[in-house]
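>>> Predicted model and sequence follow; I will ask about them next.
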Amino acid sequence: MALPVVAPPRSHLGKDRDANTLLGRAVVGLGLTGLILYLDEDRVVKVAKTYTLDDFPGHDSGYVEYINDANRESLRRERWIYERLGDHEGIITCFKASDYGIELAFAKQGDLERYIKSNAEPHKPIKTRWILSLTDALSYIHSCRVFVDEIALRNVLVIDGQLKLSDFGQSYLLALAADVDTICENDLTAKIEIYHLGWVIYSIAVWGVHKYYYFEHEDPQWPNLQELPPTRHLFCGTIIQKCWNGDYASMAALNEEAHALLAK
């Protein structure tokens, strides 16, 4: 895989302790709050984006430091989430983490959005394995009292033909005593997470990129079901429709039914 020869700007690495060791590393991923830098053929490191005044003309140093602190806090929260989740199939491997960076497995095949666009449609057994790996992983994540928030194709990575959930920078670390099936955290609920997963499953089923994010609207409302794509006679159509209808009480219930219907 050819890597872009892009050195991260010093302003994006800031003055953190490990910044000098990362200068000159190729950027293989770019997010809202972080950069993904190449370490070797098996590993990358995620670091917080940091800026200088030159990046925000017309703003004062307080504004710039506010942005930098928010990005560092996002990385810190993501570290805590990886520590709570531990090593689990269906989640990107985290080798080690600190407040300066999170070392992760390198997904050479990219994210699922790009993979769908550039690869031929796989046979149903592969789709089935992928869908069950996602329901397994997300059921586990919810059992650890974590809300992902952005369950989307771009945050599902492909490694050696396996799907791995990644990017927990905007996720929520819930109290361990929380009822994950009923709690509402910053307007996010388990049913909204399941709804987002329904779109990922739909994209795999029809082998096309379909995006939906509940909170992209100013006044989020549960979608009008008549405006959604038809699922009758579609592979996994029953599961997808129930995700969109809000019929599953929990991610665990979805996972249980997915295995009952697909793992035959």
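Thanks, I have it. Residues are numbered from 1 along each chain as shown.
>>> hey, let's count contacts and neighbours off CA atoms from now on
Will do.
>>> Without its sequence neighbours, what residue ends up closest to the most centrally placed residue in the chain?
In the chain, the residue lying closest to the centroid (C-alpha atoms, centre = their mean) is Asn155, at 3.4 Å. Distance criterion C-alpha to C-alpha, 6 or more residues apart in numbering; nearest residue to Asn155, sequence neighbours excluded, is Ser166 at 5.4 Å.
>>> ok, back up a step: the residue nearest to the centre of the chain and Asp111 touch, don't they?
Yes. Using C-alpha atoms under 8 Å, Asn155 is in contact with Asp111, at 6.6 Å.
>>> what's Leu254 in contact with, if anything?
Applying C-alpha atoms under 8 Å, 6 or more residues apart in numbering to Leu254 gives the contacts Thr135, Ile239, Tyr248.
>>> Restricted to helices, list these.
Among the contacts of Leu254, DSSP state H puts Thr135, Ile239 in helices.
>>> Tyr195: which of the contacts of Leu254 is nearest?
Tyr248 (9.5 Å; C-alpha to C-alpha).
>>> What distance do you get for the closest residue to the closest one other than its chain neighbours to Gly237?
Distances taken as C-alpha to C-alpha, 6+ apart place Leu254 nearest to Tyr248, at 5.9 Å, with adjacent residues excluded. Using C-alpha to C-alpha, to the nearest Å, Leu254 is found at 13 Å from Gly237.
>>> Likewise for Asn68?
From Asn68 over to Gly237 the distance is 44 Å, taken as C-alpha to C-alpha.
>>> Now tell me what touches the strand or helix carrying Ile102 from outside.
Secondary structure from DSSP states H and E places Ile102 in strand 101-105. Residues outside strand 101-105 that contact it (C-alpha under 8 Å, 6+ apart): 42-48, 75, 79, 92-97.
>>> take the one below as the second:
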Amino acid sequence: MLPGIFYFYLMFIVEHLGRLPFLATLWHSTIARCARLWTLISRLLGRQLWLSLETQAEKDTKPPTPPRHIIYWPIPGSWQRKEHPNWPDSSFQIPENVPHGTIYYITKGKQVGRGATAHVEQLPSGHIVKYPKSNPYSPKEEEDHRRDMRTEAEIYRKMGDCPYIPRLIGWDPESCCLTLENLEKGDLATYMKETAWIPAETRRRWALQAAASLLALHKADVIHCDIAPRNFLLNATLDLHIADFAGSSVAGSTPTIAAGPRFQPPGWSWHLPAEKSDDIFALGSVIYFIMVGEEPYPKLLEEEVRELFRDAVFPDVSHLICGAVIRGCWDGTLTTAEHIVNSLTTLYTTTATSQADERLRD
């Protein structure tokens, strides 16, 4: 009720005051100013609304912020339909709503390994397949993964029919998918940790095969750059093969991978070109692992190991049959893989002869 009365009296005052000349002029001036002010406010509000719409549109079209962590979630491939005929079709399809940071992918086989840049699976045929990890959040990183797979395929082609690497079964340049021979006993690191007792003769054979495999790589102008027990594989007869060349250096190319501190020579840096001597040093740590069953200084932090190596303080190897060879890899007195192969061969021959002489004397 009160607002209606207030409005009536206000209009009465405006009507009568408007009849006075000077008040009419003042009134019209005030109305004009209010009109201009309202126009200005309307423009500002309209501009603010337009900016808000533009900002929202940018948010809608801007790609999502890359996640800090990516989760790769496997979706069963068609190869599993025979094993699980009762599974619904949805089990073999990527969901429509994908959580941020999750990347679904269709598997080609059973997962048998984890790689930084590739999925590693065993096909129903028994062969091993490696294919690059996708990454819609970073096209550059995804292309880096494909490049590493192309590098690995090139190395397998260069090596040809080498007895110290897995046999190449196939290569698809379109999908960058690599198919390899399956080495049944898996990687050296896992095998040694899961096996209670390994004969000394087997350990000596592994040391020689590791050196021979590195010699074959270096002769092909390949620097592995990640010589470590996990990158050596064992077949059914427990013969050692070197593998995983994604990120290696070929004919002087820049590597994209590196060994850990326990397998890096003093002064190693990403800013320095890859050298065969880097592989030689790492081979010393691998042979140490083969003989002892653990990496150098396993209880120390990586930075502590790096400082010890920088001061040329290495584990004691004087009690090991090939201790001098290990030490030669670490201190640089053995400069080539060929020197290591020859040293081990001579050592084993001498040791076998000495043992035979002792048996004859007995």
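Arrived safely. Please read these numbers as outputs of a predicted model, since none were measured by experiment.
>>> Do a quick rundown of the strands in the stretch 1-150 of structure 2.
71-75, 102-106, 110-114, 118-122, 128-132 (DSSP state E, counting those that start in this stretch).
>>> who wins for proximity to Met11 of structure 2 among these?
strand 102-106 (67.0 Å).
>>> Specify the angle between that closest one and strand 118-122 in degrees.
Interaxial angle of strand 102-106 of structure 2 relative to strand 118-122 (axes from the mean of the first three to the mean of the last three C-alpha atoms, to 10 degrees): 40 degrees.
>>> can you give me the helices in structure 1?
10-13, 19-22, 61-85, 112-118, 124-143, 190-206, 237-245, 251-262.
>>> Can you check which part of structure 2 the fourth one sits on?
Using TM-score structural alignment, helix 112-118 of structure 1 lines up with residues 188-194 of structure 2.
>>> buried sites along that stretch?
Using 16 or more other C-alpha atoms under 10 Å as the test for burial, stretch 188-194 of structure 2 gives Leu188, Ala189, Tyr191, Met192.
>>> Looking at those, which one is closest to Ala35 of structure 2?
Ala189 (83.2 Å).
>>> The residue nearest to the centre of structure 1 pairs with which position in structure 2?
Using TM-score structural alignment, Asn155 of structure 1 pairs with Asn231 in structure 2.
>>> how far away is that match from Gly109 of structure 2?
Using C-alpha to C-alpha, we find Asn231 of structure 2 at a distance of 21 Å from Gly109 of structure 2.
>>> How about Gly160 of structure 2?
26 Å.
>>> How many neighbouring residues does the corresponding residue of structure 2 for Ser143 of structure 1 have?
Taking TM-score structural alignment, the alignment pairs Ser143 of structure 1 with Lys219 from structure 2. Look at Lys219 of structure 2: counted by other C-alpha atoms under 10 Å, it has 12 neighbours.
>>> what's the single longest helix in structure 2?
Under DSSP H, the helix in structure 2 containing the largest number of residues is helix 21-61.
>>> Could you tell me where that helix falls in structure 1?
So helix 21-61 of structure 2 sits over no part of structure 1, by TM-score structural alignment.
>>> which one in structure 2 is aligned with Ile240 of structure 1?
The equivalent of Ile240 of structure 1 in structure 2 is Ile326 (alignment by TM-score structural alignment).
>>> which one is Arg157 of structure 2 nearest to, not counting chain neighbours?
Using C-alpha to C-alpha, 6+ apart, the closest residue to Arg157 of structure 2 is Leu168 (7.9 Å).
>>> For stretch 103-113 of structure 2, buried residues please.
Buried residues in stretch 103-113 of structure 2 (16+ other C-alpha under 10 Å): Ile103, Tyr104, Tyr105, Thr107, Lys108, Gly109, Lys110.
>>> Please disregard the earlier target; I meant stretch 114-134 of structure 2.
For stretch 114-134 of structure 2, burial by neighbour count (16+ other C-alpha under 10 Å) applies to 117-123, 127-134.
>>> For Asp278 of structure 2, state which of the residues you listed is nearest.
Nearest to Asp278 of structure 2, judged by C-alpha to C-alpha, of those is Thr117 at 22.3 Å.
>>> isn't the closest one right up against Lys133?
Yes. Taking contacts as C-alpha under 8 Å, Thr117 of structure 2 lies within contact range of Lys133: 5.7 Å.
>>> residues contacting His259 of structure 1?
Listed by C-alpha under 8 Å, 6+ apart, the contact set of His259 of structure 1 reads Leu132.
>>> Give me the nearest residue to the alignment partner in structure 2 of Ala205 of structure 1, chain neighbours excluded.
By TM-score structural alignment, Ala205 of structure 1 lines up with Met291 in structure 2. Leaving out its chain neighbours, the residue that sits closest to Met291 of structure 2 by C-alpha to C-alpha, 6+ apart is Arg203, at 6.2 Å.
>>> The one you found contacts Ile290, doesn't it?
Yes. Here Arg203 of structure 2 reaches Ile290: they are 6.0 Å apart, a contact under C-alpha under 8 Å.
>>> higher neighbour count, these two?
Between Arg203 of structure 2 and Ile290, Ile290 has the larger neighbour count (other C-alpha under 10 Å), namely 24 against 17.
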